[in-house]
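In: give the three-dimensional model of this entry:
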Amino acid sequence: MSKELIFAVEDEKNIQQLIKYNLEANGFSVITFDTGEELLEECKYNIPNLFLLDIMLPGIDGLEVCRQLRQNVVTQSIPVIILTAKNEEFDKVLGLELGADDYITKPFSVRELIARVKALFRRVHTSIENYSEIIRFENISIDCSRREVFKDDKLLDMPFKEFELLKLLVMNKGKVLSREILLEKVWGFDYYGETRTVDVHIRYLRQKIEDNDSNPFYIETIRGIGYRFNDKGVSGK
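Out: From the prediction side, this is the model:
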């Protein structure tokens, strides 16, 4: 069973160990870092489901790490929680302005940390599961409640997994989704297939919705990561 992966950067070893032990005890997978530079370097090879960033760090601080994560197309949609020992409102507001999703002020309780992390994951998952609009883009229409896709007003043959894959991509339009995330959300935690399964279904989808599947417009390949749905001209009605 796949676990949500969390990257946590904290230079105080005792707090770092506290975070890792308690998050793993609650079913998460955690990789810790001493500096922001180390975390950003690891993001070149591995992408988590959530970031925990301490503000006060040696080298670049947590706010600068957050800013760089939000400027990177691969990590810009990954949730971020800021950890800060400061009580000034300025730090909290600045963190949120830079793209953080939540913040925790130190000293914090373990229960609060776990509750904040679970709440943030719950918001992300609910936004995916509750998406039931009719979405239209160019000559394509997706009826999420009826599970039907039309192109030029013609109903397309869309098997269950292809529909779920298309729905997930469209719901996250403009965001990069890794093959692992697509596999997990569409095929489920207990699916042990290879990520090539995603590539095959993407090819099928492109053949159906793209005007030229050899030069796709809607479903973009992000080399070495996964796929992104082009949100230009897309609207929900």
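
In: drop to CA atoms for contacts and neighbour counts, all remaining ones
Out: Noted.

In: so which residue is dead centre in the protein?
Out: With the centre of the chain defined as its mean C-alpha position, the nearest residue by C-alpha atoms, centre = their mean is Ile78, 4.3 Å away.

In: how many residues are close by the residue lying closest to Ile140 once chain neighbours are set aside?
Out: Among residues not flanking Ile140 along the chain, Lys151 sits closest, at 4.6 Å (C-alpha to C-alpha, 6 or more residues apart in numbering). A count of neighbours around Lys151, defined by other C-alpha atoms under 10 Å, yields 17.

In: helix, strand or coil for the residue nearest to the centre of the chain?
Out: coil (DSSP: H, G, I helix; E, B strand; the rest coil).

In: which residues touch it?
Out: Counting by C-alpha atoms under 8 Å, 6 or more residues apart in numbering, Ile78 touches Pro48, Asn49, Leu50, Phe51.

In: which one of those is nearest Ile222?
Out: Nearest to Ile222 among those: Pro48, at 16.6 Å, using C-alpha to C-alpha.

In: surely that closest one and Phe7 touch.
Out: Yes. Contact criterion C-alpha atoms under 8 Å: Pro48 and Phe7 qualify, at 6.2 Å.

In: comparing these two, which shows the higher neighbour count?
Out: With neighbours defined as other C-alpha under 10 Å, Pro48 and Phe7 compare such that Phe7 has more, 22 against 19.

In: the more buried one belongs to a strand?
Out: Yes. Counting by three-state DSSP, Phe7 is found in a strand.

In: how many neighbours does Glu37 have?
Out: 16.

In: ok, and the closest non-adjacent residue to it?
Out: Of all residues not flanking Glu37 in the chain, Ile60 sits nearest, at 7.1 Å (C-alpha to C-alpha, 6+ apart).

In: report all helices and strands that the top helix by length along the chain contacts.
Out: Ordering each helix of the chain by length in residues (DSSP state H) puts helix 110-129 first. Counting contacts by 3 or more C-alpha pairs under 8 Å, 6 or more residues apart in numbering; DSSP states H and E, helix 110-129 packs against helix 13-25.

In: which residue ranges of this protein form strands?
Out: Shown for the chain, the strands assigned by DSSP state E span residues 5-9, 29-33, 50-54, 80-84, 102-105, 134-137, 140-143, 148-151, 154-155, 176-178, 219-222, 226-229, 234-236.

In: could you also give me the structure for this next sequence, so I can compare it with the first?
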Amino acid sequence: MRNCILVIEHDPSVSRFMQLKLEEAGFSCIVDNSGDSAVDMAGQRQAELIVLDPDEPLKNGPEILTKVREVSPIPVIYLSADGSVDAKVNALNAGADDYMTKPYATKELIARIHSALRRHEEPKVIVDPAFTIGDLSIYPDRHEVRAGDEIIDLTKKEFDLLLFLAKNKNRVIKREEILEKVWGYGYAGKTNIVDVYVRYLRSKIDEKVGKKYIHTVRGIGYAARD
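Out: Below is the predicted model of the structure:
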């Protein structure tokens, strides 16, 4: 499961119901019936979002929010039976990211959790590729190949072959060497497997992108060229 949600709710039956619904939606969930763990979990980044219901007998919602905000920007969804403007303003000013008035639909709560997590998601940094063939970018650490902004979906062996060709760009490589380096010394299958996988790559990359990256050198083998 992904994205740990901390639920602060004094009523065990309500918190258990929320936990089940959140887990059904694919989240992991930790329940705290007192609010005592909010600051520690937020500060140690053990949760990605807090659902805070500080109604009776807790009543210390703004105080919990203030303490959490001192240690973390973790998103907090505030639940309360008080639908007054003042209550909403106080909670938002104390650091709540969202405010829902009870009773609420569980479906809406889950949608708001998704929305809050998206807003707080750290931007993904795409580093320079380790290898390129023309405008084809190959990222070994992520096992990813891109043609411009488009991701090319490859199997592991297709990726291994392309990566080996990219590492030896502009060098003509014999089929025997490719077989040894990509399939290994102990490979006992058909010797034309290199040709088969080059065709796979061409169908997924060259033909799709409209540009030739892998060139055949008759009687010898293959070369990757910009």
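
In: one step back: for the longest helix of structure 1, which outside residues touch it?
Out: Residues contacting helix 110-129 of structure 1 (C-alpha under 8 Å, 6+ apart): Ile19, Asn22, Leu23, Asn26, Pro79, Asp102, Ile104, Leu168, Met171.

In: of the contacts of Ile78 of structure 1 - the most surrounded one?
Out: When neighbours are counted by other C-alpha under 10 Å, Phe51 leads the contacts of Ile78 of structure 1 with 26 neighbours.

In: pretty sure it contacts Ser77?
Out: No. Using C-alpha under 8 Å, Phe51 of structure 1 is not in contact with Ser77, being 10.8 Å away.

In: was I right about Met41 of structure 2 contacting Leu49?
Out: No. Assessed by C-alpha under 8 Å, Met41 of structure 2 is found out of contact with Leu49, at 9.9 Å.

In: tally of neighbours for the counterpart of Lys106 of structure 1 in structure 2?
Out: Matched by TM-score structural alignment, Lys106 of structure 1 corresponds to Lys102 in structure 2. Neighbourhood size, Lys102 of structure 2 [other C-alpha under 10 Å]: 12.

In: which residues does Lys102 of structure 2 contact?
Out: Leu79, Ser80, Ala81, Asp82.

In: tabulate those (a markdown table), appending neighbour count and distance to Val127 of structure 2.
Out: Formatted as a markdown table, the contacts of Lys102 of structure 2 follow (neighbours: other C-alpha atoms under 10 Å; distance: C-alpha to C-alpha, whole Å):
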| residue | neighbour count | distance to Val127 of structure 2 |
| --- | --- | --- |
| Leu79 | 26 | 40 |
| Ser80 | 21 | 44 |
| Ala81 | 15 | 47 |
| Asp82 | 13 | 47 |
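
In: which one among those residues gets closest to Leu92 of structure 2?
Out: Nearest member of those to Leu92 of structure 2, counting by C-alpha to C-alpha, is Leu79, at 11.5 Å.

In: what does the closest one align to in structure 1?
Out: The pairwise alignment with structure 1 assigns Leu79 of structure 2 to Leu83, based on TM-score structural alignment.

In: these two touch, right, that match and Ile104?
Out: Yes. With contact defined as C-alpha under 8 Å, Leu83 of structure 1 counts as touching Ile104 (5.0 Å).

In: now the common contact residues for the two.
Out: The contact sets of Leu83 of structure 1 and Ile104 do not overlap (C-alpha under 8 Å, 6+ apart).

In: rewinding a little: for Ile47 of structure 1, see how far away the match of Leu79 of structure 2 is.
Out: Leu83 of structure 1 sits 20 Å away from Ile47 of structure 1, going by C-alpha to C-alpha, to the nearest Å.

In: repeat that for Tyr103 of structure 1.
Out: 21 Å.

In: now swap in Arg228 of structure 1 and tell me
Out: 15 Å.

In: please apply the same query to Glu12 of structure 1.
Out: Glu12 of structure 1 is 23 Å from Ile47 of structure 1, where distance means C-alpha to C-alpha.

In: between these two, who's got more neighbours?
Out: A count of neighbours by other C-alpha under 10 Å puts Ile47 above the other of Glu12 of structure 1 and Ile47, at 18 against 12.

In: between the contacts of Ile78 of structure 1, which is nearest Cys144 of structure 1?
Out: Of all the contacts of Ile78 of structure 1, Asn49 has the smallest distance to Cys144 of structure 1: 25.3 Å, by C-alpha to C-alpha.

In: now do the contacts for the closest one.
Out: Glu4, Leu5, Ile6, Ile78, Pro79.

In: distance to Val198 of structure 1 added to those residues, as TSV?
Out: Formatted as TSV, those follow (distance: C-alpha to C-alpha, whole Å):
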residue	distance to Val198 of structure 1
Glu4	19
Leu5	20
Ile6	23
Ile78	20
Pro79	23
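
In: and those, which are buried?
Out: Leu5, Ile6, Ile78, Pro79 (16 or more other C-alpha atoms under 10 Å).
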